[in-house]
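Colleague: everything below, folded, please.
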Amino acid sequence: MNEDTLNMEVRKFLKQVGVTSQREIEHAILKAVEEGRLQGSEKLDIKMTLELSHLI
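Modeller: Presented below is the predicted three-dimensional model:
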């Protein structure tokens, strides 16, 4: 496999993961604020697990 192609494909994947993750996090936080479960000023700890199933 071409190293440059691999690099670009991994970058595209991680960009999509980042955009999707941000959208989901924002949605969850805004919903929790609307429902009164958060005030909106809390510090939240966020954890993400990313797995490469066939190699790990």
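
Colleague: going forward, measure contacts and count neighbours with C-alpha atoms only.
Modeller: Noted.

Colleague: how about the contacts made by the residue most central in space within the chain?
Modeller: In the chain, the centroid-proximal residue (Cα atoms, centre = their mean) is Ser21; its distance is 2.8 Å. By Cα atoms under 8 Å, 6 or more residues apart in numbering, the contact set of Ser21 is empty.

Colleague: another one to check against the first:
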Amino acid sequence: MNEDTLNMEVRKFLKQVGVTSQREIEHAILKAVEEGRLQGTENLDVKMTLELPQLDLKHCIDGKLALE
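Modeller: As a prediction, this is how the structure comes out:
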């Protein structure tokens, strides 16, 4: 195994996750505000789950998003 290759592949994957996740979260929140389901002042619970099935890895990260 080449550790440099592994490092680059993990970083590439995490960059994709970060960019697409941010876009999806922002889109969902803006749509909910437009539809009146959110006022735009809430604190939202957020959870990200990372799974690597071949290694039985499941890691969850919980957080909050403050909209104001």
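
Colleague: on that earlier part again, look at the residue nearest to the centre of structure 1 and give its secondary structure.
Modeller: helix (DSSP: H, G, I helix; E, B strand; the rest coil).

Colleague: that one pairs with which position in structure 2?
Modeller: By sequence alignment, Ser21 of structure 1 lines up with Ser21 in structure 2.

Colleague: quick one: the strands in structure 2, in order.
Modeller: According to DSSP state E, structure 2 carries its strands in the segments 43-52, 57-66.

Colleague: of those, which is nearest Leu14 of structure 2?
Modeller: Distance to Leu14 of structure 2, taken as Cα to Cα, is lowest for strand 43-52 among those, at 10.4 Å.
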